[in-house]
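**Student:** coordinates for the following, if possible.
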Amino acid sequence: MRYLPLTQPDREAMLSVIGADSIDALFVDVPEAARLDGPVHDLPNHASELSVERHMTALARRNTVAGEVPFFLGCGAYRHHVPASVDHLIQRGEFLTAYTPYQPEIAQGTLQMLFEFQTQVARLLGTDVANASMYDGSTACWEAIGMARRITRRGKAILSSGLHPHYVSVAKTMAKYTGDVLDTTSPTLVADMDLDALIAKIDDDTSCVVVQYPDILGRIADLTPLADACHAKKALLIAVVTEPVALGAILSPGEMDADIVVGEGQSLGVGLQFGGPYVGLFGCKDKYVRQMPGRLCGETVDADGRRGFVLTLSTREQHIRREKATSNICTNSGLCALAFSIHMTLLGEAGLRALATVNHAGAVAAAERLAQVPGVELVNDVFFNEFTLKLSQEARPVVRTLADRGILAGVSLGRLYPDQDGLANGLVVAVTETTTAEDVEALAAALEEVLA
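**Tutor:** Reported below is the predicted structural model:
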């Protein structure tokens, strides 16, 4: 028996208050093709718990497990080794069941963890301050664009062609409701980021320039000239980092004078997890801290002089600011932030640099080997642990063929940019400390056979 607490008059009264003709009117933004017009016909109306469990287990067995095959996928989600101690510690009851620390008197452990997380993120990104995390990298990117609008009082954002297309898509979705104008283009298969083209676009209406570092093709560039050009026009530079391990080897965006640095923290402490939950990183210069979304944990002392932690800044609509809030992000990925912080603590600065060195060395060796395969061209020779190959034929069917053979060869650019013919032959390959020489050789041999 279904439990329906609202009567039809209740529903009609609620619809009347919000000015909707019917419940269906609440879903007009969902494409009609994605809406159901009735029950899902190929599902049974009911089933026993045991039969459902068996069915779901059978479905799960159809997946290719990342740790069981040569794995070269990246593009914003990376397979790194997560120490067993991370999972052990985050499952402690005081962390696993903890919720938002509104009452500092009984949430000191959670607040201290978030304070330490902020310190680690700020040092990693090279910023003066960092918040207590966001949902993920893509929403953090949009929040940075919104923050730039509030600071500059301008509504035009220039998005680099090398920004992850999923991040661009999120920004476009949100910009429909804020009126921001987004200047976007698609990348081309060339070795270097075209920062001069970005600089040429900056004008007096520009609120910010958003650039990914390393970008979607794995390319790396000195962002200092771009930062200088932005500041000359009183615009902000927003840098997006989807692979934080890279910052153990390359200069941080904050050190190149980026105003806001955001990113995805999944690489450290958080598994692939079918795409989430992940953890968004957000840092900025100190002078912009009051426009930063989310919340900030701070350190203080109590009446007896003892060290303690509090919510220092929390400009969310869930608190007193309501419609004046800087963000509608109502919480943070606290458990994922804890996993990130534990992994960072276990590594330390020396460990992070060593991990980055291993990643880069492995990627260089893989790129050199794969470039020897007939029909494979290395697009960019300056990269961290991710690079782009140009194949002699369309990459998507090649990736599917290799997947059928138990090799996850990388991310085809045709999948990310289905409408861009010039990118169809592009394949983005990621190599981490989990990739072995045997994995690389298996990929090279399979490519030689498929591309012959």
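**Student:** could you use CA atoms for every contact and neighbour count after this?
**Tutor:** Fine.
**Student:** hey, where'd the helices end up in the stretch 101-250 of the chain?
**Tutor:** Ranges of helices in the stretch 101-250 of the chain, per DSSP state H, counting those that start in this stretch, are 108-125, 137-152, 165-178, 195-201, 224-232.
**Student:** among the ones you listed, which is nearest Arg290?
**Tutor:** Evaluated over these, closeness to Arg290 peaks at helix 137-152, with 9.8 Å, by CA to CA.
**Student:** by contact count, what packs against that closest one?
**Tutor:** Judged by 3 or more CA pairs under 8 Å, 6 or more residues apart in numbering; DSSP states H and E, helix 137-152 is in contact with helix 165-178, strand 206-212, strand 236-241, strand 260-264, strand 280-284.
**Student:** now those as CSV including mean neighbour count?
**Tutor:** Converted to CSV, the helices and strands packed on helix 137-152 look like this (neighbours: other CA atoms under 10 Å):
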stretch, mean neighbour count
helix 165-178, 15
strand 206-212, 28
strand 236-241, 29
strand 260-264, 30
strand 280-284, 30
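**Student:** quick check: the most centrally placed residue in the chain vs Arg123, distance?
**Tutor:** Note on the chain: the residue nearest the mean C-alpha position is Gly137, at 2.9 Å, using CA atoms, centre = their mean. Distance of Gly137 to Arg123, computed by CA to CA, to the nearest Å: 18 Å.
**Student:** please apply the same query to Gln318.
**Tutor:** For Gln318 relative to Arg123 (CA to CA), the value is 29 Å.
**Student:** same question, Lys390
**Tutor:** Between Lys390 and Arg123 the computed distance is 36 Å (CA to CA).
**Student:** what about these two, which has more around it?
**Tutor:** When neighbours are counted by other CA atoms under 10 Å, Lys390 and Arg123 differ, and Lys390 comes out ahead with 24 against 16.
**Student:** isn't the more buried one right up against Leu427?
**Tutor:** Yes - under the criterion of CA atoms under 8 Å, Lys390 lies in contact with Leu427, with a separation of 6.3 Å.
**Student:** for the comparison step, fold the sequence that follows:
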Amino acid sequence: MRYLPLSEADRSAMLAKIGASSIDELFKDVPEEARLAGPIDGLPMHASEMAVERELSALASKNMVAGEVPFFLGCGAYKHHVPASVDHIIQRGEFLTAYTPYQPEIAQGTLQVLFEFQTQVARLLGCEVANASMYDGSTACWEAIGMARRITRKTKAILSNGLHPHYVSVCRTMAKFTGDTLATSNPVLEAATDAEALIAAIDADTSCVVVQYPDILGRITDLTPIAEAAHAKGALLVAVVTEPVALGLIKAPGEMGADIVVGEGQSIGVGLQFGGPYVGLFACREKHVRQMPGRLAGETVDAEGKRGFVLTLSTREQHIRREKATSNICTNSGLCALAFSVHMTLLGERGLTQLAQVNHARACEVAGRLAAIPGVEVINDAFFNEFTLKLPVEARPAVHAMVEKGVLGGVSLGRLYPGVDALANGLVVAVTEVVSDEDIGALEAALKEVCQ
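**Tutor:** Next comes the predicted model:
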């Protein structure tokens, strides 16, 4: 991107052209309490490039690097080993581009990659068709609710209390502009999910029920009864998967009756990267494909009968009148989707299953050792590689205390649900294949000390 500095005259001319009196007027839709009243205290108005580099490097050195300490964070973003070949392949010139494959005659490679990605995602999530990816899991979750509204012509979505609170927040933000009603609540620190409550809440006005699988506390439940109850009232079941590696062992949501399955694909091929860019997964039943948002790469034949690939069913905001569009998302996470596809191809079905087995076995070992600490309780009856502890002390300061000991020991529910006292002692611990015996010992020792 070129650097194009603007003068005051340039800014004034542009504001006059669009009819705005000031730059601040462009941000009037942002709540006033969320806007700064002036410059940030202590931050200079300008500095030399070298001074900025030194300052930012000093700030970065204060971070605790995920790959250098025992790491047990999860809750929607997971540290897995990504083979070096993934990064090598996605940086090839044919792939490392922001080019949108509108012209199939010169974009066959990119389109084929997207087609293969869609095939992998559809098989993984247990659905008949998948799109070429979304921004991330949270936006995919909202798009699923919007899709359910279009299909059912109803506007009430019931969100499980096990859905990630950040996903809930994104949905609430978008629902302000669509009129959808979202019914949700906070989770409870117990083994049982809210499946029975969800089923009881479904009524004739319900467009969809949204569940996370495994949920924010790592709990796993059979989705079949929820799907059947939703279908009986003319509603859809939307399943959200934030840890796709789990589907190497547990049953895919689509196979249990979910109509739309979405999720975050970061676990496969994409590093943590300070929260993004990530890759949203989106799949559904074929009968709903015309209401599916995002891009869809399809297979066809050219004028000579040779196999080829094209974009199809492009009813996005860029291609159609806004009020008739299926989504306002105008792109896909192409490079991250490629990384996902390359990693998945390297693993294969057998490799994914083996990876999932290692994750689960490691998590079971850690859960057993931590449960032996006096006062610590594992609330889960079933889990994949992530489980929730109920500590004898508040979890958020305990996490900070473990950081001081060089251990990233998990995500406190007090951070995810601030002000909810009933969840303050909850700690979500994720265990993947990168965790070593030494890491487990360090976590066990640190947690034992902070719980005394």
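**Student:** that older thread, and the helices of the stretch 101-250 of structure 1 as CSV, adding distance to Ala350 of structure 1?
**Tutor:** Output for these, formatted as CSV (distance: least, CA to CA, whole Å):
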stretch, distance to Ala350 of structure 1
helix 108-125, 13
helix 137-152, 25
helix 165-178, 31
helix 195-201, 32
helix 224-232, 26
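**Student:** which one of these lies closest to Arg62 of structure 1?
**Tutor:** Here helix 165-178 is closest among these (CA to CA), at 26.0 Å.
**Student:** now the closest one on structure 2. Mean distance?
**Tutor:** Its matched residues in structure 2 lie on average 0.3 Å from helix 165-178 of structure 1 after superposition (mean CA distance after the TM-score superposition for structure 1).
**Student:** where does that helix end up in structure 2?
**Tutor:** For helix 165-178 of structure 1, the aligned range in structure 2 is residues 165-178, judged by TM-score structural alignment.
**Student:** cool, stretch 418-436 of structure 1 as well?
**Tutor:** Going by TM-score structural alignment, stretch 418-436 of structure 1 sits over residues 418-436 in structure 2.
**Student:** for the matching stretch, buried residues please.
**Tutor:** 423-435 (16 or more other CA atoms under 10 Å).
**Student:** SS state for Ile373 of structure 2?
**Tutor:** Following DSSP: H, G, I helix; E, B strand; the rest coil, Ile373 of structure 2 is assigned to coil.
**Student:** what do you get for Thr435 of structure 1?
**Tutor:** Quick answer, by three-state DSSP: Thr435 of structure 1 is coil.
**Student:** isn't it right next to Val69, touching?
**Tutor:** No - with contact defined as CA under 8 Å, Thr435 of structure 1 does not count as touching Val69 (9.8 Å).
**Student:** quick revisit: distance check, the residue nearest to the centre of structure 1 against Thr242 of structure 1.
**Tutor:** Per CA to CA, Gly137 of structure 1 is found 7 Å from Thr242 of structure 1.
**Student:** got it, and Asp439 of structure 1?
**Tutor:** According to CA to CA, Asp439 of structure 1 stands 24 Å off from Thr242 of structure 1.
**Student:** tell me which of those two has more neighbours.
**Tutor:** Thr242 (30 against 19).
**Student:** contacting residues around the more buried one?
**Tutor:** Cys75, Gly76, Ala77, Gly137, Gln212, Tyr213, Pro214, Gly263, Glu264, Gly265 (CA atoms under 8 Å, 6 or more residues apart in numbering).
**Student:** could you check how far it is from Leu73 of structure 1?
**Tutor:** In terms of CA to CA, Thr242 of structure 1 sits 13 Å off from Leu73 of structure 1.
**Student:** same check, this time on Leu451 of structure 1
**Tutor:** According to CA to CA, Leu451 of structure 1 and Leu73 of structure 1 sit 19 Å apart.
**Student:** over to Glu94 of structure 1?
**Tutor:** 34 Å.
**Student:** the two: which is more packed in?
**Tutor:** Neighbours were counted for Glu94 of structure 1 and for Leu73 using other CA under 10 Å; Leu73 has more, 22 against 13.
**Student:** now the more buried one: closest residue in space that isn't a chain neighbour?
**Tutor:** Nearest-residue entry for Leu73 of structure 1: Gly410, 4.3 Å, with adjacent residues in sequence omitted and distances by CA to CA, 6 or more residues apart in numbering.
**Student:** now do Pro374 of structure 1
**Tutor:** Excluding the flanking residues, the one nearest Pro374 of structure 1 by CA to CA, 6+ apart is Glu448, at 6.6 Å.
**Student:** against structure 2, where does stretch 243-260 of structure 1 fall?
**Tutor:** So stretch 243-260 of structure 1 sits over residues 243-260 in structure 2, by TM-score structural alignment.
**Student:** quote the end-to-end distance of that stretch.
**Tutor:** End-to-end for stretch 243-260 of structure 2, by CA to CA: 16 Å.
**Student:** what's the local residue count around Ala130 of structure 2?
**Tutor:** For Ala130 of structure 2, the tally of surrounding residues (other CA under 10 Å) stands at 31.
**Student:** tell me which residues touch it, please.
**Tutor:** Gln118, Thr119, Val121, Ala122, Leu281, Phe282, Ala283, Cys284, Leu296.
**Student:** can you tell me how far the first one is from Ala395 of structure 2?
**Tutor:** Look at Gln118 of structure 2 and Ala395 of structure 2: by CA to CA, they are 40 Å apart.
**Student:** ok, the fourth one next?
**Tutor:** As defined by CA to CA, Ala122 of structure 2 lies at a distance of 38 Å from Ala395 of structure 2.
**Student:** and for the third one?
**Tutor:** In this structure, Val121 of structure 2 and Ala395 of structure 2 are separated by 36 Å, where distance is defined by CA to CA.
**Student:** you'd agree Leu338 of structure 1 is up against Met113?
**Tutor:** Yes - with contact defined as CA under 8 Å, Leu338 of structure 1 counts as touching Met113 (6.7 Å).
**Student:** between these two, which one's more packed in?
**Tutor:** Ranked by neighbour count (other CA under 10 Å), Leu338 of structure 1 and Met113 place Leu338 first, with 24 against 20.
**Student:** the more buried one pairs with which position in structure 2?
**Tutor:** Under the alignment (TM-score structural alignment), Leu338 of structure 1 pairs with Leu338 in structure 2.
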